[in-house]
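In: The sequence and its predicted three-dimensional model are supplied below.
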Amino acid sequence: MRTPRAVLAAGATLLLAASITGCGLRTAGGNVPEADLAGSLADMDLEGLDGAEIAVGSKNFNENVLLGKMTLILLQAAGAEVTDLTNIPGSAAARQAHLQGDIDAMWEYTGTGWLQYLQQPKPIPGKEEQYEAVKELDLEENDLAWLPPAPMNNTYAFAITRASVEKYGITKLSEINKVPVGERTFCIESEFRNRADGMPGMVKTYDLDVPGGNLQTYATGAIYDATAKGECVFGEVFTTDGRIKALDLTPLEDDKKYFPNYNVSLVLRESVKEEYPEIEELMAPVTEKLTDDVLVDLNARIDVDGQEAAEVAEDWLSEEGFIP
């Protein structure tokens, strides 16, 4: 999700060459469960979507695929003819497909849009402020329309075990100074160790003394398990990752608002938004339900329990009364 600019630029051409053929964009999208609309969605006037041809894409990490599947299920239930282009390999290819019109709708993250795609130098503090900024600029430069964002914020955080919470009595990043310097050990990604908006900026913002020997580098997925096993006290995590719940980890509050906002928003091509305004009405009640706690639970069903994203999407939409 937070792909470095160099990778985005270099990877776009290669990934697109492999994924876009004369028959169109090829992905590992899979199935779209059939359903009817229920509850408040069934009472909406969505006749404009009947027979509409809409292609929904996603990147190839589980949370983004899950959100894409939700959108496909609901659009199809509303009468649209949907094309499943979820699970595109790589952020660069997914973004390029959206820009050139192969994809009509895709969930994106405000921080990713602002910092990576639009190449702005600094994040904007505040959820609404960041959303409004990326919404305005992406529409102006690329004719992409960002619908109102969900409450969830899949940003960086540092998590600790329940035992560490009890031992040190801390719940937020500003309290790390309570931990003896020798015990301030961090499990982090190699990229996070050096990037300006990663470890160096966090240490400076919170005025922390963290010797270089206290930093242990891991692959992203390995950090969660290493932190749970006590190989370090603080583990770099993403706030909606299902392994946080599965491993009983506690993210510390970023009380100085250092990390960028990564609220998720359904992004439509502007021409599609204008032709089918019903999409925004259909998706608004769903978007409002997408909190951090909800995504942690749904991601855990995929990452930990091994369920398919389409199955989890269908089950949750049913649990919330959006489909029977």
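Out: Looks like it came in fine.
In: make it CA atoms for all contacts and neighbour counts henceforth
Out: Noted.
In: what about Y156, how many residues close to it?
Out: 20 (other Cα atoms under 10 Å).
In: again, but for S19
Out: For S19, using other Cα under 10 Å, the count is 17.
In: What segments of the chain are strands?
Out: With DSSP state E as the criterion, the chain has strands at 20-21, 24-25, 53-59, 81-88, 105-109, 144-146, 156-161, 186-188, 215-217, 234-238, 249-251, 264-269.
In: Which one of those lies nearest to E314?
Out: Of all the strands of the chain, it is strand 81-88 that lies closest to E314, at 14.9 Å by Cα to Cα.
In: The closest one packs against which elements?
Out: strand 53-59, helix 62-77 (3 or more Cα pairs under 8 Å, 6 or more residues apart in numbering; DSSP states H and E).
In: can you state the direction angle for that strand and strand 53-59?
Out: 10 degrees (axes from the mean of the first three to the mean of the last three Cα atoms, to 10 degrees).
In: For M106, find the nearest of the helices and strands packed on strand 81-88.
Out: Once those are compared by Cα to Cα, strand 53-59 is nearest, at 5.1 Å.
In: any idea how far that closest one is from the chain center?
Out: 16 Å (Cα atoms, centre = their mean, to the nearest Å).
In: Let me see the residues that make contact with it.
Out: 64-65, 68, 71-72, 80-91, 94, 98, 102-107 (Cα atoms under 8 Å, 6 or more residues apart in numbering).
In: Same list, the strands of the chain, but as a markdown table with distance to L282 please.
Out: Below are those laid out as a markdown table (distance: least, Cα to Cα, whole Å):
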| stretch | distance to L282 |
| --- | --- |
| strand 20-21 | 30 |
| strand 24-25 | 26 |
| strand 53-59 | 14 |
| strand 81-88 | 15 |
| strand 105-109 | 13 |
| strand 144-146 | 15 |
| strand 156-161 | 30 |
| strand 186-188 | 39 |
| strand 215-217 | 43 |
| strand 234-238 | 28 |
| strand 249-251 | 33 |
| strand 264-269 | 12 |
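In: what residues are up against I188?
Out: Taking Cα under 8 Å, 6+ apart as the test, what I188 contacts is 215-220, 223, 235-236.
In: hold the first one in mind and look at this next one:
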Amino acid sequence: MRKLLFAISTLALLFVLTACGGKDKETEAGGTYFEMGTQDYTDPKIIAHMVKELVKDQTDHEVNITENIQASPLIITAMDKGDFDLATLYSGEVYNNHFDDDKVEHTTDANKTLAQAQELFNEKFDLKWFDSLGFENKYTIAISDDYAKEKNIETMSDLGELAPELTIGTDSAWIERGDDGYRAFQEHYGYSFKKAVGMEISLMYEGLKTGELDAITAYSVDPEIKELNLKVLEDDEGFFPPSTASLVARNDKLKEYPELEDIINSMIDLINEEEMTQLIYEVDIEKKEPKDVAKNFLVEKGLLK
């Protein structure tokens, strides 16, 4: 069934790519069109529009963006075939069955994970995996900021003293997962919650608001963290896998268009997690357009006029 679903998703992606209008055409200024794919969540969409704005501003080229690709492996496949030239990917992708087990060292060290992604994706897919954009979008645990201050909780270890009295809400997959799931978390940190409840993500945040939940699993740049004034706990024992965001590009495009590499290099360490959370908040909660949020951010950073 998984193979069937993947095949259906791949056919859908091919249909979308076939419909892309700019590939192999010249821009009005005589440049080329770069094709960029994004996943179906907000941060890569914002980043894509940043790239689009910078390329338009600094070169004769343009960027076509194809949004809402259901999974990063589909984007990587499209890049390998030459259908996409650029994407935002996350370092933890190196653990997602792209390489033989003996090639990959599983580690929670962010720098080592990024270095492996850079080396292995270059070797197998001829892709340049750039240094970090400056933020991670990784799994974490969040509680209300008021509760954190009341109980002096900063880290996941700090939470251990209170956990036997607390209910945590999480997506059902985390309860069942192996290496980075709840069972492994209990072994790693040495404590259990009173109750772990699997549910939809939106219900998790609602449960924190109503007091039915005391803690939740979250992604570190979820906009609800800002909306609900939550405290993201430090993973002080290094349990959750790193998920550092980077731009990734085909080496042949970078060789042919070195100005593209210059633009990508200008975005390294451009945005931290707090800033990305704010931008996602503006899109998801305040309903602003990703392109407008991206452009305003670049103006604030002095990269656009």
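Out: Structure received. Because the structure is a prediction, the values reported are computed rather than measured.
In: thinking again about what came up before, so which pair among the contacts of I188 of the first structure is furthest apart in space?
Out: Pairwise over the contacts of I188 of the first structure, using Cα to Cα, the maximum falls at L215 and T220, 14.2 Å.
In: Just want to know which of those two has more residues nearby.
Out: Using other Cα under 10 Å, the more surrounded residue of L215 of the first structure and T220 is L215, with 19 against 15.
In: surely the more buried one meets C187?
Out: Yes - counting by Cα atoms under 8 Å, L215 of the first structure does reach C187; the two are 6.3 Å apart.
In: Map K287 of the second structure across to the first structure for me.
Out: Residue pairing (TM-score structural alignment): K287 of the second structure is matched to G306 of the first structure.
In: Please enumerate the helices of the second structure.
Out: For the second structure, helices defined by DSSP state H occupy the ranges 2-19, 42-58, 72-81, 110-125, 145-151, 156-159, 172-176, 182-189, 201-210, 223-227, 251-256, 258-266, 273-284, 290-300.
In: Can you lay out the ones you listed as CSV showing distance to D236 of the second structure?
Out: Formatted as CSV, the helices of the second structure follow (distance: least, Cα to Cα, whole Å):
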stretch, distance to D236 of the second structure
helix 2-19, 35
helix 42-58, 25
helix 72-81, 28
helix 110-125, 13
helix 145-151, 16
helix 156-159, 7
helix 172-176, 19
helix 182-189, 10
helix 201-210, 23
helix 223-227, 19
helix 251-256, 37
helix 258-266, 30
helix 273-284, 17
helix 290-300, 31
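In: number of nearby residues for K151 of the second structure?
Out: K151 of the second structure - counted by other Cα under 10 Å - has 12 other residues nearby.
In: The first structure: which residue goes with that one?
Out: By TM-score structural alignment, K151 of the second structure lines up with Y168.
In: Stretch 243-252 of the second structure maps to which residues in the first structure?
Out: The aligned range for stretch 243-252 of the second structure is 262-271, by TM-score structural alignment.
In: And the counterpart of D248 of the first structure in the second structure, how far from L279 of the second structure?
Out: In the second structure, D248 of the first structure lines up with N229, judged by TM-score structural alignment. For N229 of the second structure, the distance to L279 of the second structure equals 16 Å [Cα to Cα, to the nearest Å].
In: Repeat that for D40 of the second structure.
Out: D40 of the second structure is 16 Å from L279 of the second structure, by Cα to Cα.
In: Neighbour count: the two, which is higher?
Out: L279 (24 against 14).
In: Look up how far L213 of the second structure lies from the nearest residue to the more buried one once chain neighbours are set aside.
Out: Leaving aside its chain neighbours, L279 of the second structure sits nearest to V293 (6.5 Å; criterion: Cα to Cα, 6 or more residues apart in numbering). V293 of the second structure sits 32 Å away from L213 of the second structure when distances are taken as Cα to Cα.
In: And the two? Which one has more around it.
Out: Comparing V293 of the second structure with L213 by other Cα under 10 Å, the one with more neighbours is L213, at 22 against 19.
In: Mind listing residues that contact the match of stretch 243-252 of the second structure?
Out: Applying Cα under 8 Å, 6+ apart, the set of residues contacting stretch 262-271 of the first structure is 98, 101, 104-112, 127, 131, 139, 143-155, 287.
In: okay, how far is it across that stretch, tip to tip?
Out: 25 Å.
In: Show me which positions of that stretch end up buried.
Out: 262-270 (16 or more other Cα atoms under 10 Å).
In: now do stretch 153-165 of the first structure
Out: Of the residues in stretch 153-165 of the first structure, those buried (16+ other Cα under 10 Å) are 153-161, 164-165.
In: Tabulate those (JSON lines), appending distance to T21 of the first structure.
Out: As requested, these are exported to JSON lines (distance: Cα to Cα, whole Å):
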{"residue": "N153", "distance to T21 of the first structure": "35"}
{"residue": "N154", "distance to T21 of the first structure": "33"}
{"residue": "T155", "distance to T21 of the first structure": "34"}
{"residue": "Y156", "distance to T21 of the first structure": "36"}
{"residue": "A157", "distance to T21 of the first structure": "39"}
{"residue": "F158", "distance to T21 of the first structure": "42"}
{"residue": "A159", "distance to T21 of the first structure": "43"}
{"residue": "I160", "distance to T21 of the first structure": "46"}
{"residue": "T161", "distance to T21 of the first structure": "47"}
{"residue": "S164", "distance to T21 of the first structure": "52"}
{"residue": "V165", "distance to T21 of the first structure": "52"}
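In: Pick the one among the residues you listed closest to G242 of the first structure.
Out: N154 (11.3 Å).
In: per the alignment, the closest one corresponds to what in the second structure?
Out: Checking TM-score structural alignment: N154 of the first structure goes with N137.
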